[in-house]
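Q: structure of the sequence below:
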Amino acid sequence: MERRRFVTAGAALAATLPAWSPTGAAAATRPRTVAGRLPALADVVSVLRLVADHWIGANTDPGDNQWARATFFSGLMALHRLTGEPRYLSYARGWAEKHSYALNGGVTTRHADNHCAGQTYLDLYALEPEQAKIAAIEASLRRMIAAPDGYDDWTWCDALHMAMPPFARLGVLRGESAFADTMHGLYTHTKSAEGGPGLYDTGSGLWYRDARFLPGGITSPGGLPVLWSRGNGWVAAAHVKVLSALPTTHRDAPEYRRTLAAGLTALRKVQRADGFWNVNLADPAHLPGPETSGTAFFTYATAYAARTGLVTAGQYRPIVAGAWNGLVTTAVHPDGFLGYVQGVGDRPESSQPVTYDTTADFGVGAFLLAGAEVAALAGT
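A: Predicted coordinates:
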């Protein structure tokens, strides 16, 4: 298709601005959510295969080992766990071997984006344990544990998705609490306004992308807060992956569960009639239209929460169904191309316009993660 454009890929807050909630202007224009049922498990798997196969066929070179492509491979490995398809494992293994299981920036990197590849390296290690596969990610995280440097590395909310899962998984793998302790210190700095940027809005249960968007900072053209959909999607996915790795009895697990549940409560109130979520969760008039990446991450997190009992399944299964059915009927092309993906950026205005023919590797990865959880929920 010639028109396709592939993309490379709280209390303290309320003191300055009342915490956003889905009332007033946002509620006035918010439509009722989609009704519907989850499709059959076989139908979910079929569309996942279609989308994955299209991406692989169009990208014979598996690409770099930076965060965007690494997110795709996290999704592909979720699909492999669901289907057992050897081609998906082979493609992921080839990508990791192409980069010698190394990190962009080397083992001295502290940048969360560079740690995202470690998620797939850990997936591959789990299937075929060889220390070389996780040597780089383990060495890099151990350097951060040894010199935490004030826990101020993660100043943007996306970082939680990129780096928290390797910390959680390595801690469990090695049986060492230092990984989860350091992770929680970094997370708390990002989340709390006491000593950190305070990106978590306790009033809404949602997150600002970074300090520029905090109360008193950047707002939408309509004067409302900017609570970016994909930024909140990264955060939701981070919580799912960490909770999936940590023992349910872990000291910090209740906080992670509460925070995820609060976010999903907020999201349930602002889902669009077509099943999607707007690029600005706080202002539906701000660049309205379907957007796949944020919606896919929210579908992933909501399906996980409904399946595991974190939220009430009877209330949230329709949210999952509406989102998944919207994604499949609106964003998936007949040949498996996934559209309406907002490209690389940090706010609603980034990589606009978002159209039926815009895609990105991380968006496909988010869709595969979502589908794997929808399949698990559909099977219950």
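Q: alpha carbons only for contacts and neighbour counts from here, please
A: OK.
Q: make sure Leu186 is indeed in a strand.
A: No: using DSSP: H, G, I helix; E, B strand; the rest coil, the assignment for Leu186 is helix, not a strand.
Q: I figured it hits Thr155, correct?
A: No: judged on C-alpha atoms under 8 Å, Leu186 makes no contact with Thr155 at a distance of 9.4 Å.
Q: quick one: stretch 55-73 to chain centroid distance?
A: On the basis of C-alpha atoms, centre = their mean, to the nearest Å, stretch 55-73 is displaced by 16 Å from the centre of the chain it belongs to.
Q: actually stretch 80-95, not the one I typed
A: Its chain's C-alpha centre lies 21 Å from the corresponding centre of stretch 80-95 when counted by C-alpha atoms, centre = their mean.
Q: swap in stretch 126-140?
A: 23 Å.
Q: Leu79 in helix, strand or coil?
A: Taking three-state DSSP as the rule, one finds Leu79 in the helix state.
Q: please give me the structure for this one as well, since I'd like to look at both together:
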Amino acid sequence: MKRLLLILLVFATTKNMGQQMDNKAIETAMVKAMEWQEAHPIFALAPTDWTNGAYYVGVSKAHETTKNPIFLAALKTQGYRNHWKPLYRTYHADDVAISYSYLYANSTRKNLVDLGPTKEFLDTHLYEPNKWKDGTDKNKEKKILWWWCDALFMAPPVITVYTKQTGEEKYLDAMHKYYMETYDLLFDQEEHLFARDTRYQWGVNEKDLKEPNGKKIFWARGNGWVLGGLALVLTDLPKDYEHYDFYLNLYKKIAARIKSLQHEDGLWRTSLLSPESWNHGEVSASGFYTYALAWGVNNGILDKATYVPAVTKAWNALAACQHENGMVGWVQDIGADPQPATADSWQNYGTGAFLLAGSELLKLER
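A: Below you'll find the predicted structure:
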């Protein structure tokens, strides 16, 4: 009996050491990714644009999980440098994404952050008229506030965190109103995926856009924005909120579909239904999926036996896309539809997705 107990103790200790070693490697990879990204700043419009917004969401979650001060230092530095301000296009969801990192920094120390600029943005964005809300934009696809699926990552997580910190629940109802507009417009009830915008929907345009294999075009990163955004929203959305079940059920539906589209190498292709179009993995979409699926397991929403193997395989594949210097490659450039990537293609939002994935893998009981 004593011998059996000793064997069990050794097995448990070895298993725990193995997981600690794996976690150490994951955190090391995350730190290297952030250090490389901080040394190679990049943005599309300004340091407060959506690309940095997505990147610093990853940095926020990296600190939340690891408590490593290097991540918090980066968050504070960029926040002070930006004077805690979003970008200037108050009608555009992209331009408030950076506020997620401000709100996270604010949670680490009371009164650290000036939330005034974020409140001003949200009040204008959600409640004031603009050319998309009133349908006067010259582009026919831009007839609702959040007319592209990426927007569901950019604004809703900010709104749920802002509500959590301030207690101003009116923002949740405004969020739900505009989220439902996007859902009703872009969610494909047959495929359980989001079209990027109305240009990629069938039966809406004079000539339906399609992949060479005849399938509908579903962009991997576009759906990564949605699924990653849902995980972020559900993290802070009160469970007693009247529409909570809508977000939970949508998350489960998309998560199951995304898992079914994972490739044997662990990554997802840029075109979800036409993987042969660009037959290689893509890191930004795969990072968001890995984060969202691992989050579901960690929160008891997704079945562990079903999803842990997929998530573990995905992280191993993501880690293989990181260069020795910390750069995360195989990231598709800025776009709106499936396009190729290479081992040397990178973007800050790809690093953010990598950090998000690592932040949940560290919590995963493997």
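Q: select the longest helix from the second structure.
A: The residue-count maximum for a helix in the second structure (DSSP state H) belongs to helix 2-39.
Q: by contact count, what packs against that one?
A: With contacts defined as 3 or more C-alpha pairs under 8 Å, 6 or more residues apart in numbering; DSSP states H and E, the packing partners of helix 2-39 of the second structure are helix 50-66, helix 69-81, helix 348-361.
Q: which helix or which strand is home to the residue most central in space within the second structure?
A: Relative to the mean C-alpha position of the second structure, the nearest C-alpha, by C-alpha atoms, centre = their mean, is the one of Gly228, at 3.5 Å. Gly228 of the second structure is part of helix 220-236 when elements are defined by DSSP states H and E.
Q: okay, that helix sits on what stretch of the first structure?
A: Residues 229-245 of the first structure are matched to helix 220-236 of the second structure when aligned by TM-score structural alignment.
Q: could you check the angle the helix holding Gly228 of the second structure makes with helix 348-361?
A: Direction vectors for helix 220-236 of the second structure and helix 348-361, defined by axes from the mean of the first three to the mean of the last three C-alpha atoms, to 10 degrees, enclose an angle of 50 degrees.
Q: average offset between the very next helix or strand once past helix 220-236 of the second structure and the first structure?
A: Following the chain from helix 220-236 of the second structure toward its C-terminal end, the next helix or strand by DSSP H and E is helix 244-260. Following superposition, helix 244-260 of the second structure is found to deviate from the first structure by 0.9 Å on average (mean C-alpha distance after the TM-score superposition for the first structure).
Q: and Glu97 of the first structure, what's its match in the second structure?
A: Aligned partner of Glu97 of the first structure by TM-score structural alignment: Tyr80.
Q: and if you look at Arg69 of the first structure?
A: Aligned by TM-score structural alignment, Arg69 of the first structure pairs with Asn52 of the second structure.
Q: then Glu176 of the first structure?
A: For Glu176 of the first structure, the residue aligned by TM-score structural alignment is Glu168.
Q: tally of neighbours for the nearest residue to that match once chain neighbours are set aside?
A: Nearest residue to Glu168 of the second structure in three dimensions, chain neighbours excluded: Tyr162, at 8.0 Å (C-alpha to C-alpha, 6 or more residues apart in numbering). Other residues within reach of Tyr162 of the second structure, judged by other C-alpha atoms under 10 Å, total 24.
Q: swap in Asp208 of the second structure?
A: Asp208 of the second structure is flanked by 13 other residues according to other C-alpha under 10 Å.
Q: report the buried residues of the stretch of helix or strand the residue nearest to Glu168 of the second structure belongs to.
A: With the criterion set as DSSP H and E, the secondary-structure element containing Tyr162 of the second structure is helix 156-166. Counting neighbours by 16 or more other C-alpha atoms under 10 Å, one finds that the buried residues in helix 156-166 of the second structure are 156-163.
Q: picking that back up, okay, the helices and strands packed on helix 2-39 of the second structure, which one's buried deepest?
A: Comparing those on average neighbours per residue, with mean count of other C-alpha atoms under 10 Å, the densest one is helix 348-361 at a mean of 29.
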